[in-house]
Each structure stands twice: as structure tokens, then as C-alpha cells.
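Chemist: quick one: sequence plus predicted model below, questions after.
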Amino acid sequence: MHVLIAADAFGATLGPRTTGDALAAGWARGAPHDTVEVRPLSDGGHGFVALVGDALGVRPEPDGVLVVPGTHGTSTVYIDGHGCIDAGRSSAWLAEQIEHALSLGATRIVVGLPGPHETVRGPDAGAALLGALGALAPERHGRWTGRLGAVTASDLGGLAAVRERLRGVDLVGATASDVPLLGLHGASASAAAAGVLGAQEAHDLEREIGHFAHVVRGILAPLADLRRPLPLAGSTRGDGARADVARALTTGAGTGAAGGLGFALCALGGRLVPGADVFGDTARVSERAERADLVLTARGELDGSSFQGSALAVAVRAAAQWGVPCLAVAGTSLMSRREQASAGLSALSELHAGETPATGDPRGTVEDLDAQAERLARTWSPARLVTRT
């Protein structure tokens, strides 16, 4: 039997590779005659580019940028947006990578945007990115030096020119977060909830970002080429529809990712897509599931929201597409058996059913996953499943 193990990170304890390897080791011990294929998944967060490189067999450049040649002179460049968080960098770092991608003749640029737990110290709605690209003044030596709350329309006089430069490029934000730019669950509020901003700091920053976003929306709303930052209901024709798209720049899911980088990418003419879906298409998870007799995935905590734009959802959907059983291992689950079946799971195995899981012990979690996979293999691998030809 061919088993596809397609798993994302297991909570905050284990990365995708470690999770997949632990499950594979247990399954191989429980059913040594089976063929086990491990495909780590990503939702666009930390490690996105490295995992894309693994899936495609292409080695990233030293700065973490991955260049994938296409057909007819096209190429896709993948950038790990987590680089804006590493070493205290601002979003200006991303501008350097985008310029590099453009110099390589990229026709598609995909930026992995970190998840909600990977919060930057000071959300800036991508102002440093826009400044470094020449869309926002004042800037010195490629760095924006102004205040969000004082930005005027004239400061953004270069935005149209930068959008024109990017017109022939498919700019994609692969979001691991559905955080909007503004609001009770926006970028500033998320930073406060993570403890990196005080309540008053978050309140003041929300007001400044709101002003900045209002100015940007005012510039973009009249543009005939304004593209949807996210899938929106209704037609895109007419002034009213363009205004709806402009409003979605601040309220749309993912616009607050990485401190507002999602918003900035949309302002540049880009679009936001769930990172798990981007990775699933790139790594051809559906094609791998077609060749498998069973799909095994895992997630630290499982509830109804776990199937919305997640790597878990990609694995379950790929299995369902080909009528392949899909098993899941979870640390804890809040779903009933009926809910599990409705979501597409053939079976769910909990590591800590009815108890509080231990935290901070990766070795213990690896051992638990290994043991659980072995038990599942002994149940599902024998002739109860007919291997397809």
C-alpha cells in the first residue's frame, strides 16, 4: 500500500519535516511492507521557501530567494516574507528581494507571509516596503523616514509608477494568516495580544495605520486597473465595485499579515491567496494523493476553523478528490465524529484526548506521533484496504 504523509507543523512544537518523519517512522514499523511517501506542507509561514524548494528539487539562493524557471521564458520567484522579521528587519528588506526578482525577469513573484503567531514588533502596513520601492516619500538611502499618521496623498505620488512597473508581474501574497489590517482583530491588535505592544501603543498605532490606509485607498479607488486583493462577491465593474475592493484592502483576510505586508502587496497591484493553497498547487499534493491508497496528516489542535485555508485542508481536499481515505492525528480535538466525517476525515486519532497536553517537549511529541502512527498502520494497512492499480 502507498501511504502519503502530508503534514504541516504540529502546533508550535514540531516543524513539518519533523512531524512527517515521526509519522513515517511509526507507520513503517507498524506496516513495513507499505510504501511511505513524506511530503511536508506549508501554509506560507516560516520555512515556506525552503519547503517549496524541497518539493520542486530546487535549491534556494543564500538570501532565501528561490528562482524556478518556467516555460516560454517565464519564471517564478519565491520569497520568504519571514525575512522581514528576522534580525529586526523592516519591510524594506522585502523591497530588495522584489527588486532582485525583477532584475531576474520574474513574471510571477510569490511572497510567503508569516502566520499570526509570528508578529512583528511594529506593524507599519508595509510603509517601509513602499518607501524602498519609491512609492512613498520621504525616503533616504532607500529607507522611508516619515510617520504613518502624517502621510499625505502627495507623499504617495510614486505609487502609480511602481504599480506600472509591476503591471506585467503576477504578485502573490501567500498568507498564513487571515488577520485584517484594521479592527479588533487587526495587525495592531494582534501585536498587542502577542504581548509585543502595550494596549496604548496598539491603540495609537491603529489610528496611524488607519490614516495611512485611508490615504492609500483614496489614491487607489479611482484606478481602472485596481485588482482584487481577495476573492470578493459581485462584479468588479463600476465605481462602486472598485470602492468595495479599496475597502477590502483594510478589512480583507490577510491584509494585516506580517504587520500589514498583505495590505502593501495589494496596494502594489498584488493579490492574496491562502499560503496552503499556493503550496499545495506548487507541490502537486493532489497528484501525489492520486497515486496513494491512504493520506495521513496531522495538526496540534483541531476544531472547525482548522479546515479554513490550512495545510490540513489541502491534504483532506486532495484525498477527497480521488476518494482516498484520509486519517488525521491531532494533539487535541474539539470536533465530534459527525463533524470529522463532514470535514472529510475517515478517522481521527488524538494524542491527548480528554487531558491537557504537555508543552515544550519536542522529543515527547515525536515519540507520541511515532507510536500513534504505528497503531494506525496496524489498523489500516492490512487487506482491509485494496491497493489500487
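Modeler: Nice, thanks for sending it over.
Chemist: from here on, just use CA atoms for contacts and neighbour counts.
Modeler: Fine.
Chemist: now the strands: where do they sit in the protein?
Modeler: Ranges of strands in the chain, per DSSP state E, are 2-5, 35-38, 66-69, 75-80, 108-113, 139-140, 143-144, 170-175, 271-274, 294-302, 326-333, 347-350.
Chemist: can you list the buried residues in the longest one?
Modeler: The reference is to strand 294-302. If you call a residue buried by 16 or more other CA atoms under 10 Å, then strand 294-302 has these buried ones: 294, 295, 296, 297, 298, 299, 300, 302.
Chemist: now that strand, how far from the centre of its chain.
Modeler: 18 Å (CA atoms, centre = their mean, to the nearest Å).
Chemist: what residues does it touch?
Modeler: Outside strand 294-302, the residues that touch it by CA atoms under 8 Å, 6 or more residues apart in numbering are 1-11, 19, 289, 312, 315-316, 319, 324-335.
Chemist: what's the local residue count around the nearest residue to residue 350 once chain neighbours are set aside?
Modeler: Closest residue to residue 350 apart from its sequence neighbours, by CA to CA, 6 or more residues apart in numbering: residue 330 at 4.9 Å. Residue 330: 22 surrounding residues under other CA atoms under 10 Å.
Chemist: picking that back up, with distance to residue 256 added, can I get the buried residues of strand 294-302 in JSON lines?
Modeler: Below are the buried residues of strand 294-302 laid out as JSON lines (distance: CA to CA, whole Å):
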{"residue": "294", "distance to residue 256": "37"}
{"residue": "295", "distance to residue 256": "33"}
{"residue": "296", "distance to residue 256": "32"}
{"residue": "297", "distance to residue 256": "28"}
{"residue": "298", "distance to residue 256": "27"}
{"residue": "299", "distance to residue 256": "24"}
{"residue": "300", "distance to residue 256": "24"}
{"residue": "302", "distance to residue 256": "24"}
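Chemist: quick one: which of the residues you listed is nearest residue 356?
Modeler: Nearest to residue 356 out of the buried residues of strand 294-302 is residue 300 (CA to CA; 12.2 Å).
Chemist: quick one: the closest one from residue 332, how far?
Modeler: Distance, residue 300 to residue 332, using CA to CA, to the nearest Å: 7 Å.
Chemist: do the same with residue 163
Modeler: Relative to residue 332, and taking CA to CA, residue 163 is found at 45 Å.
Chemist: follow-up on the earlier one: the residue nearest to residue 350 and residue 351 touch, don't they?
Modeler: Yes. In this structure, residue 330 is within contact of residue 351 by CA atoms under 8 Å, at 6.3 Å.
Chemist: dump the residue contacts of residue 290.
Modeler: Shown in contact with residue 290 (CA under 8 Å, 6+ apart): 318, 319, 322, 324.
Chemist: buried subset of these as a PyMOL selection?
Modeler: One line in PyMOL is enough to select the buried ones among those; burial here means 16+ other CA under 10 Å:
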select buried, resi 318+319+324
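Chemist: next one for the comparison:
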Amino acid sequence: MHIVIAPDSFKEGLSARHVAQAIEAGMVPILPNARFSQLPMADGGEGFAQSFLDQLGGERYHCEVTGPDFRSVTAEFVINREHRLAVIDVASASGLPLVPQHARHPRHTTSLGTGELIRAALDHDIDEIIIGLGGSATNDAGAGILTALGAKLLDGAGKPIPPTGEGLGSLMTLDLDGLDARLNTVKLTAACDVDNPLCGPHGATTVFGPQKGAREEDIRDLEQYLHRFASICHLQLGQSICHFSGAGAAGGMGATLGGLLGAQLEPGVDLLLSRTHAHHVLAQADWVITGEGRVDGQTQHGKVPAAIARIAHADDVPVIVLAGSVGDDCEALYQTGVTAIFPIQAGPCELSDALMNSKKNLMRTGENIARLIRLAGYT
């Protein structure tokens, strides 16, 4: 029997690789004769570059960059020389977990570090940079990226604005003439886990601002600042960056990457699946185990479990989803090919306890699933 374990990370708990390892550790004692394959996955957020490294191989590089709150952080990216490819996680340089919970405020955070990672990747002999958009602490529409890559964002006095969400409120001039010339010779691909536009009721600020620390008055202001940025891009550069799918990803970084820097935006999990050997492995499975930190109605829209289920369902492979928590409207996943959904928590608990016990809970749930598989006559 061949069991493929292909989960996403459990955000702020365990990486996708560690989730897969915990599930297998729980199943192996019950199914000692089974063959296991681990396919750590990501939808564009935390762990996206690691998933490429796990499945394609390559080298990991570390560098000091500007964190989202302007403190220095050590970020990483992956280089695969065979494919002449660099893979970057926004979360590594500009991620929400890099800011202490009490200090999170999207008015004052920046994507500078992500731009610095792109610049560092350009130092290698590559043809493409894939940027995983997800898990950001920012709402600056990529102003930090542009600044790090040589663009000038100036206020009415001709002085550089702070490359933050609030800084966009004083933007008057956007000059891209100084952009790093190496961008002209490298393909940019942005991996999105959302399809939101930049502005409006479904935009970056309104939908994602609260989870980054924005209050109601902040949301109103930040929304105006993004509109200002989009208007200046249209008036001064002739670029419409506001309404395309994915423009609102990563606090609006999708708008800058796709609208100003020419990046192609693709659903993150589909991109990962198409560039790796995952399709072939899934087709050979007898059972597939996947999962993510929270499963709800949004999971069917570009998230790992839904994408894995659609592929496995085409080959009539049963799919079991594990979740840190199960929210509303997850029943729609059964229409995508999911066989069953299991929460891993033993009972109600605080979020901090759930995160701390993720490994133990995954192992226990993996063991219980293995017992059901054995009971069904599989050995």
C-alpha cells in the first residue's frame, strides 16, 4: 500500500515538512508494511520555497534583510541551478510572525526585505524568480519592493516617502527609471493563494488588514492610501494595477509585481504541482493525506487540500484532510474529491496550546486514521 502525505504548513505551528513527518510517524507503527511518500506543499505562503527545495532540490541561501518592522532579520531563498530558478517567500522577509503580536500594525510595516531578497537572487545566474505571496505583515502595495529595487517614491517636496502603508498617503511621484536593469532579463512569477483585487470591499486592506493588526479607522485610511497609489500608477505610468485577480495578495504586493514589474500571477499550489513530480506521485497512491491549519469554506479557493483532492479524485484515490481547526462551509470540499475531514484537536483549547501540541496531535490523528485504514482491510 502506498500512502502519500501532502500537507500545507500549519501556520505559526509546524512547517509542511514537519507536518508530513508527524503524520507518518503516527501511521507507521499501525501500517508497518505500507510505503510512504512525503510531498510537503504550499499555496504561496510560508514554506513555499522549502517545498520547491524538498521536491526539486537546490541550495538554500541566507541573507540579512530589512524586516517588516524595519528591524534586521535573516531571510532565505532557494536556488535550483538545474532549472536556473530562484524561489522566494514573502513570509521569510516580510512575514507576520516576524512582528511581535502586540506590535503588529500594517500602517508601519514594509516589504523592503522582500525587495532585498529579489535583489540578492538576481546576483545568481538564473532565468526566473518565483515569489510566494502569502503570510505578509504589510499593506504597502509593494512600495518596499520598488524602493529596494531602485525605484523612487517621492512626496510633494521631492523627498523619499517611507515605504509603508501609511507612507503611500504622502506619495506624489513614482519614478521607475532607476529599477535594477537585471529585471529586464529575468522572468518574474508570483504565486498567489488569493484572488483578491487591490482595493474595495474584497481588497487587500478590507479583507486582510484586520488579521495584521488594523483597526477600523486604519482600514479606512489604508484603503485611501492604496487608491492613491493606484491612481498615481495610472496617471503617471499608464498602468492599471487595481482590479486584476491577485493584485491584493500580500498586502498589495501582487499589484506591484503583476502591474508594474511584469510578473505573471499564478495560483501557488497549481504552480508548485506543475513544476514538480507531485502529479506522478499522487497518481500512484492508494491513499492521500493532506491538510492545513484551518479548513473552512475558503479552502476550496486555491488552497492545498482542495488542489490535492482534485488531482487525486481524477485517479479515484481517497483523500483525507487533517486540520488544526474546522470552520464553516467546509462541506463543499467533498465535491472536490475529499473523502473525510478530521480536526486534530482532542478538545477545546487556547490557540497557544494548539500550536504547541501540533506535532503530538498530528501523530495521534495519523495513528487513528491508520487504524481505520487497517480495519478497512488494507495492510
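Modeler: Sure thing, it's come through. None of the values given here were measured: they were computed from a predicted structure.
Chemist: overlay them and tell me the TM-score.
Modeler: TM-score for the superposed chains, counting by TM-score structural alignment, normalised by the length of the second structure: 0.79, backed by 346 aligned residues with a CA RMSD of 3.1 Å.
Chemist: that older thread, now distance to residue 356 of the first structure too, for the strands of the first structure, in TSV please.
Modeler: What follows is those, written out as TSV (distance: least, CA to CA, whole Å):
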stretch	distance to residue 356 of the first structure
strand 2-5	26
strand 35-38	29
strand 66-69	40
strand 75-80	34
strand 108-113	31
strand 139-140	51
strand 143-144	47
strand 170-175	30
strand 271-274	30
strand 294-302	12
strand 326-333	8
strand 347-350	12
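Chemist: deepest-packed of those, please.
Modeler: By mean neighbour count, with neighbours taken as mean count of other CA atoms under 10 Å, strand 108-113 ranks first of those at a mean of 28.
Chemist: that one aligns to what range in the second structure?
Modeler: Against the second structure, the aligned range for strand 108-113 of the first structure is residues 128-133 (TM-score structural alignment).
Chemist: how close does the matching stretch sit to the first structure?
Modeler: By mean CA distance after the TM-score superposition for the first structure, the fitted stretch 128-133 of the second structure averages 1.1 Å away from its aligned residues in the first structure.
Chemist: how much space is there between residue 315 of the first structure and residue 111 of the first structure?
Modeler: Taken as CA to CA, the span from residue 315 of the first structure to residue 111 of the first structure is 22 Å.
Chemist: repeat for residue 158 of the first structure
Modeler: 22 Å.
Chemist: which residue packs closest to the aligned residue in the second structure for residue 206 of the first structure, ignoring adjacent ones?
Modeler: Counting by TM-score structural alignment, residue 206 of the first structure lines up with residue 223 in the second structure. In space, and not counting its chain neighbours, residue 223 of the second structure is closest to residue 205: 5.9 Å by CA to CA, 6+ apart.
Chemist: what about the corresponding residue of the first structure for that neighbour, neighbour count?
Modeler: In the first structure, residue 205 of the second structure lines up with residue 188, judged by TM-score structural alignment. By other CA under 10 Å, the residues close to residue 188 of the first structure number 37.
Chemist: does residue 188 of the first structure touch residue 204 like I think?
Modeler: No. Judged on CA under 8 Å, residue 188 of the first structure makes no contact with residue 204 at a distance of 9.0 Å.
Chemist: show me what contacts the closest residue to residue 208 of the first structure other than its chain neighbours?
Modeler: Leaving aside its sequence neighbours, residue 208 of the first structure sits nearest to residue 149 (CA to CA, 6+ apart; 4.2 Å). Each residue near residue 149 of the first structure by CA under 8 Å, 6+ apart is listed here: 207, 208, 209, 211, 212.
Chemist: so residue 187 of the second structure makes contact with residue 122?
Modeler: No. The criterion here is CA under 8 Å, and residue 187 of the second structure misses it with residue 122 at 10.9 Å.
Chemist: which residue ranges of the stretch 1-150 of the second structure form helices?
Modeler: 16-27, 48-56, 90-94, 112-121, 143-148 (DSSP state H, counting those that start in this stretch).
Chemist: of all those, which one is nearest residue 350 of the second structure?
Modeler: Among the helices of the stretch 1-150 of the second structure, the nearest to residue 350 of the second structure by CA to CA is helix 16-27 (19.9 Å).
Chemist: contact partners of the closest one?
Modeler: Contacts of helix 16-27 of the second structure (CA under 8 Å, 6+ apart): 5-10, 36, 38-42, 47, 51, 359-360, 362-370.
Chemist: and if we set it to 7 Å?
Modeler: For helix 16-27 of the second structure, the surrounding residues in contact (CA atoms under 7 Å, 6 or more residues apart in numbering) are 5-10, 38, 40-41, 47, 359, 362-364, 366-367, 370.
Chemist: roughly how far apart are the residue nearest to residue 223 of the second structure and residue 176 of the second structure?
Modeler: From residue 205 of the second structure over to residue 176 of the second structure the distance is 25 Å, taken as CA to CA.
Chemist: quick one on the thing from earlier: please tell me how far the match of residue 206 of the first structure sits from residue 198 of the second structure.
Modeler: Using CA to CA, residue 223 of the second structure is found at 9 Å from residue 198 of the second structure.
Chemist: residue 171 of the second structure versus the nearest residue to residue 57 of the second structure once chain neighbours are set aside, what's the distance?
Modeler: The shortest distance from residue 57 of the second structure to any non-neighbouring residue, by CA to CA, 6+ apart, is to residue 80 (6.7 Å). Relative to residue 171 of the second structure, residue 80 of the second structure is positioned 38 Å away (CA to CA).
Chemist: check residue 240 of the second structure too.
Modeler: Separation of residue 240 of the second structure from residue 171 of the second structure (CA to CA): 17 Å.
Chemist: ok, residue 65 of the second structure next?
Modeler: 24 Å.
Chemist: so what corresponds to residue 250 of the second structure in the first structure?
Modeler: Counting by TM-score structural alignment, residue 250 of the second structure lines up with residue 258 in the first structure.
Chemist: next up, the contacts around that match.
Modeler: Shown in contact with residue 258 of the first structure (CA under 7 Å, 6+ apart): 113, 114, 119, 120.
Chemist: let's go with 8 Å and repeat that
Modeler: Residues counted as contacts of residue 258 of the first structure (CA under 8 Å, 6+ apart) are 81, 82, 113, 114, 115, 116, 118, 119, 120, 123, 187.
Chemist: which one of the residues you listed is nearest residue 279 of the first structure?
Modeler: residue 113 (12.4 Å).
Chemist: contacts only, for the closest one.
Modeler: Neighbours of residue 113 of the first structure in contact, by CA under 8 Å, 6+ apart: 44-45, 80-82, 173-177, 257-258, 261-262, 275.
Chemist: same check, this time on residue 70 of the first structure
Modeler: So residue 70 of the first structure contacts residue 76 (CA under 8 Å, 6+ apart).
Chemist: separation between it and residue 77 of the first structure?
Modeler: 10 Å.
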